[in-house]
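Participant: Predicted coordinates and the sequence they were generated for:
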Amino acid sequence: MTSPGQTFHFISGLPRSGSTLLSALLLQNPRFHAGMTSPIGALFNGMVAQFSAGGEFGPVITHDQRRRLLRGLFDSYYAEQSTKSVVFDTNRQWSAKLPALLDLFPQAKVIACVRNVAWVMDSIERLYRANPYENTKLFADDSERNNVYSRVDTLALRNRLVGFPWAALKEAYYGEQAASLLVVDYDLLSQSPEKVLRLVYDFIGEPWFAHDFDNVVYDAPEFDEALGLKGLHEVRRKVQAAPRRTVLPPDLFEKYASLSFWQDEAASAANVIRIKHNT
């Protein structure tokens, strides 16, 4: 079983926005466990479906039993990490599950990695073009993958790779549990990793650990190849900014560059590590 003193936090946010990099850095701390997306989110949803109205077992499972069973998912899955005092579970759906997460783990924090949405789309499009002999599971048919416009607009749908976590994070950002949310801009993480990590440590109330930003190691080739998108979770060894020109047409880039709602400081209690963009 997990240690009685073990603390759970959560990593969420947009794809291609630094969650894998953040996990790789946190893993350097011997007290921490972090990784890419875990299966707990899917298991969590499956169990809630069984509990709910219309589910076979809903009428016979009490509220307290539901809480224990759901908490047990985390305890069971991370039982082998019992020597780690802090566990970060990653899933993009956690942004939309704050009421449940904070009921199960009242002291938990959610770190949401973000990036200008146009650059998120640019990053995915680059990976797609780098694998020209692979259709990838991101797209269901030729009408979705036909060209850059259909690909980007498909990814932006509310139930797809970018649209779903964007909407989930927007819910959390303006929701009543927003104070438990820390929004981390990828550009700032890549430009000033120590500054950002120190703020993360302060937010979760943990003592600072000296990280090595020149020797970061993380990759998940098996997962990426199964998805048909090689390089999705590959992290460069040295943390640094890598300026580049976008591969998106100007009108498409402009369309998605305006979706950074986390720049709205007045209407949310969320904590934001932000960087000012010129676009």
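Facilitator: It's in.
Participant: From here on, just use CA atoms for contacts and neighbour counts.
Facilitator: Noted.
Participant: you'd agree Ser38 is up against Thr90?
Facilitator: Yes. Contact status for Ser38 versus Thr90: in contact at 6.1 Å, counting by Cα atoms under 8 Å.
Participant: These two: which is more packed in?
Facilitator: Between Ser38 and Thr90, Thr90 has the larger neighbour count (other Cα atoms under 10 Å), namely 26 against 13.
Participant: need the contact list for the more buried one.
Facilitator: With contact taken as Cα atoms under 8 Å, 6 or more residues apart in numbering, Thr90 is in contact with 10-12, 34-38.
Participant: change it to 6 Å
Facilitator: Under the criterion of Cα atoms under 6 Å, 6 or more residues apart in numbering, the neighbours of Thr90 are 10-12, 37.
Participant: Kindly report the same for Lys230.
Facilitator: Taking Cα under 6 Å, 6+ apart as the definition, contacts of Lys230 comprise Asp224.
Participant: Look up how far Val152 lies from it.
Facilitator: Counting by Cα to Cα, to the nearest Å, the gap from Lys230 to Val152 is 18 Å.
Participant: Next: Leu43.
Facilitator: Remark: distance between Leu43 and Val152 (Cα to Cα) = 29 Å.
Participant: neighbour count winner among the two?
Facilitator: More neighbours sit around Val152 than around the other of Leu43 and Val152, counting by other Cα under 10 Å; the figures are 23 against 13.
Participant: ok, and here's another one to check against it:
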Amino acid sequence: MFQRIHFISGLPRSGSTLLAALLRQNPRFHASMSGPLAGLFGALLGEMSARNEFSVFIEDTQRQRVLRGLFEQYYADTQAEVVFDTSRAWCTRLPALATLFPDSRVIACVREVPWIVDSLERLIRRNAFQPSSIFNYTAGGTVYTRANGIAGGEGMLGYAYDALKEAYFGDHADRLLLVQYETLTREPARALEAVYDFLGEPAFRHDVEHVDFDAAAFDAKAGTPGLHVVRPRVQADERATILPPDLFQRFANDAFWRDPKLNPRGVRIV
């Protein structure tokens, strides 16, 4: 059974899968792409709420035991000492996670927002004959309607962005470390050093020249091959955007974490 659990969260297309692929090189760690636990967590909370007539028999202490048991049973076969569970939803669950796992921390991967939109649009165009789960497998639309869809409150990007702000400005911000995609891809050693220091874990030498991760089956089922592809070598990808200039500019000032005046709780950023 794992001894400690931490969480990877943040924005889409911002390096969470790459970070997990690097962390799992450490034999003491278990990490992977986004999984089902956050959804199961929310479903259990709902079933134990007042909408269920039998909730009168359930107290908070019991709810907590059930939810802790969810993690323990899901990772029961994991031999690693430290588990990292990944989901964009964890940024909305910091108060609960702080109670269930007092020593846990959340690593939130972030990226300049227009480049997230650009990255998702590239995936859609690359898979022109496969409608994506990102848009409920609906074909058609324009780059503008697709950007509006992902940036909306329930969209892939908009939900994660709002969740990140909730955690960043909330009471449990001291549990949060922001890892910028730009740092992770250009200076992976510095980014990983910050992660280990934040978690209080002994240093480990990672191989950024040989990174291995395969989620091809999941991506194919989602109608978005390449969604979780991790290159074998960590490196920055300098390129021109494929977004129209006005659309790119629309998101250009959304990286709130880059403004020190908007960090009243002193969240660590690397």
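Facilitator: Perfect, I can see it now. Remember, predicted model here, so these are calculated numbers, not experimental data.
Participant: Drop the TM-score for these two in here.
Facilitator: Taking TM-score structural alignment, normalised by the length of the second structure as the basis, the two superposed chains have a TM-score of 0.97; 269 aligned residues with a Cα RMSD of 1.3 Å.
Participant: Give me the subset of the contacts of Thr90 of the first structure that lies in strands.
Facilitator: 10-12 (DSSP state E).
Participant: Show residues contacting stretch 122-133 of the second structure.
Facilitator: By Cα under 6 Å, 6+ apart, stretch 122-133 of the second structure touches 137-139, 222-224.
Participant: measure that stretch end to end?
Facilitator: By Cα to Cα, one end of stretch 122-133 of the second structure lies 15 Å from the other end.
Participant: That stretch aligns to what range in the first structure?
Facilitator: Under TM-score structural alignment, the match for stretch 122-133 of the second structure in the first structure covers residues 126-137.
Participant: from the chain's centre, how far out does the matching stretch sit?
Facilitator: For stretch 126-137 of the first structure, the distance from its own C-alpha centre to the chain's C-alpha centre is 22 Å (Cα atoms, centre = their mean, to the nearest Å).
Participant: do stretch 76-87 of the first structure as well
Facilitator: Taking Cα atoms, centre = their mean, the mean C-alpha location of stretch 76-87 of the first structure is offset from the chain mean by 20 Å.
Participant: what residues does it touch?
Facilitator: Defining contact as Cα under 6 Å, 6+ apart, one finds that stretch 76-87 of the first structure is touched by 1-3, 6-8, 31-33.
Participant: which of the residues in that stretch are buried?
Facilitator: Judged by neighbour count using 16 or more other Cα atoms under 10 Å, the buried positions of stretch 76-87 of the first structure are 78, 81-82, 84-87.
Participant: Filter those down to the ones in strands?
Facilitator: In strands, judged by DSSP E, the following of the buried residues of stretch 76-87 of the first structure are found: 86-87.
Participant: Return the closest of the buried residues of stretch 76-87 of the first structure with respect to Leu169 of the first structure.
Facilitator: Sorting those by distance to Leu169 of the first structure puts Val87 at the head of the list, at 20.9 Å, by Cα to Cα.
Participant: What lines up with the closest one in the second structure?
Facilitator: When the second structure is aligned by TM-score structural alignment, the residue opposite Val87 of the first structure is Val83.
Participant: Same question for Glu254 of the first structure.
Facilitator: Matched to the second structure by TM-score structural alignment, Glu254 of the first structure sits across from Gln249.
Participant: For that match, which non-adjacent residue is spatially closest?
Facilitator: Using Cα to Cα, 6 or more residues apart in numbering and skipping the chain neighbours, the partner closest in space to Gln249 of the second structure is Pro114 (7.5 Å).
Participant: so where does that neighbour fall, helix or strand?
Facilitator: In this structure, Pro114 of the second structure sits in helix 113-126 according to DSSP states H and E.
Participant: so what does the following helix or strand past that helix touch, helix or strand wise?
Facilitator: Beyond helix 113-126 of the second structure on the C-terminal side, the first helix or strand identified by DSSP H and E is helix 143-151. The criterion is 3 or more Cα pairs under 6 Å, 6 or more residues apart in numbering; DSSP states H and E, and the helices and strands that helix 143-151 of the second structure contacts are helix 156-168.
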